[in-house]
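> Whatever this is, show me its structure:
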Amino acid sequence: MTAERQDKSTGKIAIITGGSRGIGRNTVLCLARRGVRSIFTYNSNQAEADKVIALAAEAGAGAIALKLDTGKSASFPAFVDAVRSALESMGADHFDYLVNNAGTSSTATLANGTEEELDAQFSVHFKGVFLLTQALLPLINDGGRIVNISSGLARVAMNGRAIYGPMKAAVETLSRYMALELGPRRIAVNVVAPGAIATDFSGGVVRDNPAVNKMVADHTALGRAGTPDDVGPVIAGLLSDEFGWVNAQRIEVAGGMQI
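Next up is the predicted model:
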């Protein structure tokens, strides 16, 4: 790292789950451009995680990748130990920002949704967010900030999202309770709810299927599907001091989809 990049560092550190791809990756890089170092997680693709580390360094801040499946809460104590070690390597013992971004897709309906899929979605989208945040609370600085990622599908019902949408709605309610309980520590908690974003999420359906992409564009006031570049800067902004008095809010980043 050059002296110029070292000077750019704010001293702030973020933890982002699911930071090797899509919105999480974009968030890591947006924060790096602001001089914020990151500890981010990846589930299986270490090669992609390594690319993010290199891109973050080019953007001006260091990043460390840790493997984690947020649907397996039994692994959280070991993950917290790994975070402690990562922080130590950064010359710190606490971090400032948490972005609960990692998620998995579901196209289940009320008619065909299984108990197994319901449990899997619950483990990642609600239980994982709750218990991982809880486990990391001793390490987050007072005055820190948390952003939980929801979805436009918590507001708008669509076919094939009968499990996924309600799970994200639960995260939004949880976020308000987090904001209330963490208020005495001056930790603000907000929600970012992306609309349909062109990534590899859900099999890349918005990015790779022209018919779906057009359908999204036709139902969006600004006339196109979203990209990670539309969402990452909003998350990074919400973590900044400029948004310090924004708390317990849901911000939909969807270009005016289905308004």
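> drop to CA atoms for contacts and neighbour counts, all remaining ones
OK.
> Pretty sure Val147 sits in a helix.
No: counting by DSSP: H, G, I helix; E, B strand; the rest coil, Val147 is not part of a helix but strand.
> Burial check on it, number of neighbours?
Using other C-alpha atoms under 10 Å, Val147 has 25 neighbouring residues.
> Check Gly204 too.
Neighbours of Gly204 (other C-alpha under 10 Å): 12.
> was I right about it contacting Ala196?
No: applying C-alpha atoms under 8 Å as the test, Gly204 and Ala196 come out as separate, 10.6 Å apart.
> What segments of the stretch 1-150 of the chain are helices?
For the stretch 1-150 of the chain, the helices defined by DSSP state H, counting those that start in this stretch cover 3-8, 22-33, 46-59, 76-89, 115-122, 128-136.
> Tell me which of those helices approaches Trp245 most closely.
helix 22-33 (19.5 Å; C-alpha to C-alpha).
> how big is the angle separating that closest one from helix 46-59?
30 degrees (axes from the mean of the first three to the mean of the last three C-alpha atoms, to 10 degrees).
> Arg5 and Ala32: what is the separation?
According to C-alpha to C-alpha, to the nearest Å, Arg5 stands 10 Å off from Ala32.
> so what sits against both of these two?
60-61 (C-alpha atoms under 8 Å, 6 or more residues apart in numbering).
> between those two, which one's more packed in?
Per other C-alpha under 10 Å, whichever of Arg5 and Ala32 has more neighbours is Ala32, with 28 against 17.
> got the contact list for that one?
38, 56-57, 59-62.
> Tell me the one among those nearest to Glu172.
Ser38 (24.0 Å).
> The closest one and Ala198, how far apart?
Ser38 is 24 Å from Ala198, by C-alpha to C-alpha.
> Which of these two has more residues huddled nearby?
It is Ser38, of Ser38 and Ala198, that has more neighbours when counted by other C-alpha under 10 Å, with 30 against 20.
> Am I right that the more buried one is in contact with Val28?
Yes: using C-alpha under 8 Å, Ser38 is in contact with Val28, at 6.5 Å.
> Next, count neighbours for Pro184.
By other C-alpha under 10 Å, neighbour count at Pro184 equals 11.
> for Trp245, same thing?
9.
> Against Asn190, how distant is it?
When Trp245 is compared with Asn190 (using C-alpha to C-alpha), they lie 11 Å apart.
> for Ser150, same thing?
10 Å.
> who has more neighbours, these two?
Relative neighbour count places Ser150 above the other of Ser150 and Asn190, with 29 against 25, counting by other C-alpha under 10 Å.
> Report the secondary structure state of the residue lying closest to that one once chain neighbours are set aside.
In space, and not counting its chain neighbours, Ser150 is closest to Ala193: 4.4 Å by C-alpha to C-alpha, 6 or more residues apart in numbering. Three-state call for Ala193 (three-state DSSP): strand.
> Let's compare: structure for the following, please.
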Amino acid sequence: MSTTTKTALITGGSRGLGKNMAIAIAKKGINVVITYNSNKEAADAVVAEIISLGQKAVAFQLDTSNTSLFDNFIKEATAYLQTETGSNHFDFLINNAGTALYSPVTDITEEQMDAIYNIHYKGVFFLTQKALPFINDGGGIINISSGLTRLTYPGSSVYASMKTAVESLTRYFAKELGTRKIRVNVIAPGAIETDFGGGRTRDNKDINAHIAGITSLGRVGLPDDIGGVVAFLCTDDAYWINGQRIEVSGGQGI
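The predicted structure is shown next:
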């Protein structure tokens, strides 16, 4: 294992799965940069927890659906890294930020589709593109998909389609970045108890019970079920995993 402290950049790291990923990664001895959309207080709390673990951490505000913000964000983040670590490069990019959309195909508007496209596909593509010059060779990129690319539930057509696109994109990134030894994988969580989508999986007892009933391990997922897998992919032990879709769902719907 390298003795040089590495750095991970996680979008949407102030709450839910992103928060759990950030803390789990910090526990691996990796410094963390997170982004948040609007809740600075929550982001600062995550930063404080990571610092208490002995790692460097910082939070930047970023709307990952707005590509016009990316150049300035990269400048800010790399300037911070140069000052704090002596290098403007980092090692891992985790494209986690996202929003939910539950709507039947008969009701979806162009505005809704554009919003989901911008945050779940276009934003992922171009933030990765902008970050690539600053990702160290031998580093890694982890995209976040969903179990809904395998399981089909009414109301998730647009969201699941964008996540399917990200899964395909992941393989292409892995192929094209292989010469730099940058590995690229996609994590597909099953249903998780967070505030995502208004907390419906967590708070709706009928939905929660249904998912638990079709999951082999007998319960709905928790954030702790996901963060450790993402953190593992940021270690040398996971170096030979590349171009893979890894579903982390407890055996939901198998």
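> tm score of chain vs chain?
After superposition, the two chains reach a TM-score of 0.97 (TM-score structural alignment, normalised by the length of the second structure), with 251 aligned residues with a C-alpha RMSD of 0.9 Å.
> re the thing from before, show me the common contact partners of Ser38 and Val28 of the first structure, please.
Ile16.
> how about TSV for the helices of the stretch 1-150 of the first structure, with distance to Ala254 of the first structure added?
Below are the helices of the stretch 1-150 of the first structure laid out as TSV (distance: least, C-alpha to C-alpha, whole Å):
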stretch	distance to Ala254 of the first structure
helix 3-8	31
helix 22-33	13
helix 46-59	25
helix 76-89	32
helix 115-122	23
helix 128-136	23
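> Can you say which of those is packed in most?
Each of the helices of the stretch 1-150 of the first structure was scored by mean neighbour count; the highest is helix 22-33, a mean of 26, by mean count of other C-alpha atoms under 10 Å.
> Mean per-residue distance, that one versus the second structure.
Superposing on the second structure and averaging over aligned pairs (mean C-alpha distance after the TM-score superposition for the first structure), helix 22-33 of the first structure comes out at 0.7 Å.
> equivalent range in the second structure for that helix?
Aligned by TM-score structural alignment, helix 22-33 of the first structure falls on residues 16-27 of the second structure.
> what about the longest helix in the first structure?
Counting by DSSP state H, the longest helix found in the first structure is helix 164-182.
> what's in contact with it?
105-108, 121-122, 125-126, 129-130, 148-151, 153-155, 157, 187-191, 247-250.
> same thing but at 7 Å, please
Helix 164-182 of the first structure has contacts (C-alpha atoms under 7 Å, 6 or more residues apart in numbering) with 105-106, 121-122, 125-126, 150-151, 153-154, 188-191, 247-248.
> For the residue sitting nearest the centre point of the first structure, give its distance to Arg185 of the first structure.
The centre of the first structure sits closest to Asn101, judged by C-alpha atoms, centre = their mean, with a distance of 2.1 Å. Using C-alpha to C-alpha, Asn101 of the first structure is found at 22 Å from Arg185 of the first structure.
> And Val234 of the first structure, by the same measure?
24 Å.
> again with Asp229 of the first structure
Distance from Asp229 of the first structure to Arg185 of the first structure, by C-alpha to C-alpha: 31 Å.
> do Met215 of the first structure as well
Taking C-alpha to C-alpha, one finds Met215 of the first structure at 44 Å from Arg185 of the first structure.
> Next, work out how far apart Val32 of the second structure and Arg200 of the second structure are.
Where Arg200 of the second structure is concerned, Val32 of the second structure sits at a distance of 29 Å (C-alpha to C-alpha).
> Oops, could you answer that again for Asn136 of the second structure instead?
39 Å.
> cool, Lys27 of the second structure as well?
Applying C-alpha to C-alpha to Lys27 of the second structure and Arg200 of the second structure gives a distance of 29 Å.
> before we move on, what about Leu93 of the second structure?
Counting by C-alpha to C-alpha, the gap from Leu93 of the second structure to Arg200 of the second structure is 28 Å.
> quick one, what contacts the alignment partner in the second structure of Gly255 of the first structure?
Using TM-score structural alignment, the equivalent of Gly255 of the first structure in the second structure is Gly250. Gly250 of the second structure is in contact with 215-217, counting by C-alpha under 7 Å, 6+ apart.
> do the same with Phe130 of the first structure
By C-alpha under 7 Å, 6+ apart, Phe130 of the first structure has no neighbours at all.
> Kindly state which residue of the second structure is aligned to it.
Alignment note (TM-score structural alignment): Phe130 of the first structure maps to Phe125 of the second structure.
> Glu172 of the first structure now?
Using TM-score structural alignment, Glu172 of the first structure sits opposite Glu167 in the second structure.
> quick one: its match and Arg15 of the second structure, what's the gap?
Applying C-alpha to C-alpha, the value for Glu167 of the second structure to Arg15 of the second structure is 23 Å.
> ok, now Thr85 of the second structure?
Distance, Thr85 of the second structure to Arg15 of the second structure, using C-alpha to C-alpha: 26 Å.
> what do you get for Lys56 of the second structure?
As judged by C-alpha to C-alpha, Lys56 of the second structure and Arg15 of the second structure stand 18 Å apart.
> now do Thr215 of the second structure
Counting by C-alpha to C-alpha - Thr215 of the second structure and Arg15 of the second structure are separated by 25 Å.
> Need the counterpart of Ile116 of the second structure in the first structure.
Per TM-score structural alignment, Ile116 of the second structure is aligned with Gln121.
> Tell me who's in contact with that match.
Tyr164.
> and if we set it to 8 Å?
Here Gln121 of the first structure is in contact with 104, 106, 163-164, 167 (C-alpha under 8 Å, 6+ apart).
> Restrict the residues you listed to the buried ones and give me that as a ChimeraX selection.
The buried residues among the contacts of Gln121 of the first structure can be selected in ChimeraX (16 or more other C-alpha atoms under 10 Å) with this line:
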select :106,163,164,167
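> For the contacts of Gln121 of the first structure, please prepare TSV with the additional fields distance to Leu68 of the first structure.
Below are the contacts of Gln121 of the first structure laid out as TSV (distance: C-alpha to C-alpha, whole Å):
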residue	distance to Leu68 of the first structure
Thr104	13
Ser106	20
Ile163	23
Tyr164	21
Met167	20
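> Of the contacts of Gln121 of the first structure, which are still contacts in the second structure?
With both residues aligned by TM-score structural alignment, their matches' C-alpha atoms under 8 Å, the contacts of the contacts of Gln121 of the first structure that the second structure also has are 104, 106, 163-164, 167.
> related to what we said a few turns ago, quick one: map the residue nearest to the centre of the first structure onto the second structure.
For Asn101 of the first structure, the residue aligned by TM-score structural alignment is Asn96.
> Pretty sure that match sits against Asn20.
No: in this structure, Asn96 of the second structure is not within contact of Asn20 by C-alpha under 8 Å, at 11.2 Å.
> Which neighbours do the two have in common?
Common neighbours of Asn96 of the second structure and Asn20 (C-alpha under 8 Å, 6+ apart) are Gly13.
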